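>>> here's my sequence, what's the structure:
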Amino acid sequence: MGIITAIEAQKKRGSRRSIFVDGEFVAGVHEDVVLALGLAVGQVFDKERLAELLKAETKRKARESAIRLINYRDRSVSEIRRRLIGDDFPEEIVEEVTDQLSRAGLLNDEKFSRDWIKARSASKPMGKTRLAWELRSRGVDASTVDQALEELDEETEYDLALSAAARKLRKMDCADPLTKNRISSFLRRRGFDWDTISRVIDELCP
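Coordinates of the predicted model:
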C-alpha cells in the first residue's frame, strides 16, 4: 500500500499519464483511464487499485483496437472477438468490450448480415447457399443468417443469377456445347440452386 505522489503527462505521448506511488513509477496509462477511475494525488494506492488500473487500460486498448477494425470495414461480433483474442487480449476483457460495442450499436450481426448480402448482390451476385456460408464463416449464427436471407426471395435470387451469368456469357458462345456446363458450374460455385440455374440457362442459351 502507498500514496499517489504524482500524476504526470508523458513527454512523448501527451495523452498518457505516468502514475507515481511514494515517488516510484508504477504505471503509464491513457488520461481517459485516470479520469474514469478518478485518480488523484494523495489517494491511497494498493494492489487492488493497481489491478483495477491495469484492467481499465487494457480494456481501453482493446476497445480502441476494435473500433479501428470496425472503421476499416463492418465486422461481425465473432470477427472482432477473434481478432482481439488473437492480439492477446484476455477473454474477459474481449467479452466486456464486444458487449459494450453491441449495446452502443457499433456491433450488430443482424445489420452486418443484411449489409453483407446487399453489398454482395451489387458487386458479386451470389445465391443463398454461398451467402450463408460466407456469413457463417464470419461467425454469424444460423438463425441470424436465415433471417437475413429471408429478404432474398426466389425472383430476386433468379435476377441475381441471371445478371451473373450474363456477364460470364460475354466471354462465351452458346453455340459451344460446353457453354451450358460452364455456366452451370459457375453459378453453382456462386451458391445458386439447380432450379434457378436451369431457369437461367433456359433464358440465356435456349
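
>>> going forward, measure contacts between C-alpha atoms and count neighbours the same way
Will do.

>>> need the longest helix for the protein.
Counting residues, the longest helix found in the chain (DSSP state H) is helix 47-72.

>>> which residues touch residue 9?
If you count contacts by CA atoms under 8 Å, 6 or more residues apart in numbering, residue 9 has them with 15, 16, 17, 18.

>>> quick one: the spatially most central residue of the chain from residue 138, how far?
Centroid-nearest residue in the chain: residue 75, 1.6 Å away (criterion: CA atoms, centre = their mean). Taking CA to CA, to the nearest Å as the measure, residue 75 falls 8 Å from residue 138.

>>> now swap in residue 119 and tell me
Counting by CA to CA, the gap from residue 119 to residue 138 is 15 Å.

>>> now do residue 199
Applying CA to CA, the value for residue 199 to residue 138 is 31 Å.

>>> same thing with residue 88?
With distances taken as CA to CA, residue 88 is found 20 Å from residue 138.

>>> pick out whichever of the two has more residues nearby.
Neighbours per residue, other CA atoms under 10 Å: of residue 88 and residue 138, the larger number sits with residue 138, 18 against 11.

>>> which residues does the more buried one contact?
76, 78, 79.

>>> how about 10 Å then?
Going by CA atoms under 10 Å, 6 or more residues apart in numbering, residue 138 touches 75, 76, 77, 78, 79, 80, 82, 109, 113, 132.

>>> who's in contact with the first one?
Okay, so that is residue 75. 66, 69, 81, 106, 107, 108, 109, 112, 113, 116, 138, 139.

>>> another for comparison:
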Amino acid sequence: MIITKIESQKNLDRVNIYLDGNFAFGLMKEVQYKYGLIENMEIDNDYIEKVLFSEEQLKAKNVALKFLSYRQRSEKEIIDKLKKKGFEDNIIDLTLTYLRNNKLVDDFEFAKSFMRDKINLNKYGPKRIKHELYKKGIPHNIADKVINEYDDEYSNALKLAKRKMPSYKNDDRNVIYRKLGGFLQRKGYSYDCVSKVLKELLK
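Here you go, the predicted structure:
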C-alpha cells in the first residue's frame, strides 16, 4: 500500500492519511512524525497496526493528563475514566505505567492529600476517611497506613462538637447526647472518641 496523500484536518494537530487514493485513517501529527509517514511511502498492515496502536496510546495518555490537570486522582479513578472512554485494557495498563514512571499518579500521596483535605474542609474522622478512600479504589494496605497518620482525633471531634452544640440549645441533655453522638459518628469518629467528647461537653 502507498500513502498517496496526507492532509491536515481542521484540528491542525491531526492529519488524514490516504492509502492507494482512498481515505484510510486520521492521526495525530505527533504519531505521523514518530513513524515517519510521508507521501509515496509504502507501508504494510503490520506497520499500520503499530501506527494505530501508538495513536490509541497517545489518545489515552492525553485523556489521563487532562483528567489529572484538575486535581490528583487515584489509579482506579484513571482506570474508570479510560474504560468509560472505551480504551482497551492493554492501552490502560501502558498509560498507568507512563503515569507512574513520571510520578503523575501515586495512590499513597493521593491518599495523604485526600485525608488532609477531608480533615480541613469536611472535618471528617478517620473511619469516614478510610471508607471514602476505599470508595476511591485505594488499596486497603495504603488506606490503613495513611489513616495511622491521622492526628488528634479527639481534638478534631471536640472542636466540631463545640461548633455544633448551639444548634441543640432547645434540646434536653439526653436528646443532645443522642443527636451529637450520631452526628460525630456519621462524620467518622470512633465510638471511644465520641464517648469521650460527649462526656466532656455534657458533664
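
>>> tm score of chain vs chain?
With the length set by TM-score structural alignment, normalised by the length of the second structure, the two chains reach a TM-score of 0.92; 202 aligned residues with a CA RMSD of 1.6 Å.

>>> which among the contacts of residue 138 of the first structure end up buried?
When the contacts of residue 138 of the first structure are checked for burial by 16 or more other CA atoms under 10 Å, the buried set is 75, 76, 77, 78, 79, 80, 109, 113, 132.

>>> how about residue 32 of the second structure, what's its match in the first structure?
Matched by TM-score structural alignment, residue 32 of the second structure corresponds to residue 34 in the first structure.

>>> please apply the same query to residue 87 of the second structure.
Counting by TM-score structural alignment, residue 87 of the second structure corresponds to residue 89 in the first structure.

>>> for residue 69 of the second structure, same thing?
In the first structure, residue 69 of the second structure lands on residue 71 (TM-score structural alignment).

>>> do the same with residue 177 of the second structure
By TM-score structural alignment, residue 177 of the second structure lines up with residue 180.

>>> tell me which stretches of the second structure form helices.
29-34, 45-68, 75-84, 89-101, 107-121, 126-135, 140-147, 153-164, 173-186, 191-201.

>>> highest mean neighbour count out of those helices?
Across those, the average number of neighbours (mean count of other CA atoms under 10 Å) peaks for helix 126-135, which reaches a mean of 19.

>>> pull the distance from it to the chain's centre.
How far helix 126-135 of the second structure lies from its chain's middle: 15 Å, per CA atoms, centre = their mean, to the nearest Å.

>>> for stretch 146-153 of the first structure, same thing?
For stretch 146-153 of the first structure, the distance to the chain centre is 20 Å (CA atoms, centre = their mean).

>>> now swap in stretch 160-174 of the second structure and tell me
That offset, for stretch 160-174 of the second structure, works out to 37 Å (CA atoms, centre = their mean).

>>> what's the end-to-end length of that stretch?
Terminal residues of stretch 160-174 of the second structure lie 19 Å apart, using CA to CA.

>>> quick one: contacts for residue 106 of the first structure?
If you count contacts by CA under 10 Å, 6+ apart, residue 106 of the first structure has them with 66, 67, 70, 71, 74, 75, 76, 77, 98, 99, 100.

>>> ditto for residue 91 of the second structure
For residue 91 of the second structure, the contact set (CA under 10 Å, 6+ apart) comprises 53, 54, 56, 57, 58, 59, 60, 61, 82, 83, 97.

>>> same check on residue 51 of the first structure?
So residue 51 of the first structure contacts residue 57 (CA under 10 Å, 6+ apart).

>>> what residue of the second structure matches up with it?
Taking TM-score structural alignment, residue 51 of the first structure has residue 49 as its aligned residue in the second structure.

>>> one step back: redo the contacts of residue 138 of the first structure as TSV? Include distance to residue 160 of the first structure.
Listed next are these as TSV, based on distance: CA to CA, whole Å:
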residue	distance to residue 160 of the first structure
75	24
76	24
77	28
78	28
79	27
80	30
82	32
109	23
113	18
132	15
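
>>> got the contact list for the aligned residue in the first structure for residue 154 of the second structure?
Aligned by TM-score structural alignment, residue 154 of the second structure pairs with residue 158 of the first structure. The contact partners of residue 158 of the first structure, taken as CA under 10 Å, 6+ apart, are 126, 127, 152, 164, 192, 193, 195, 196, 197, 199, 200.
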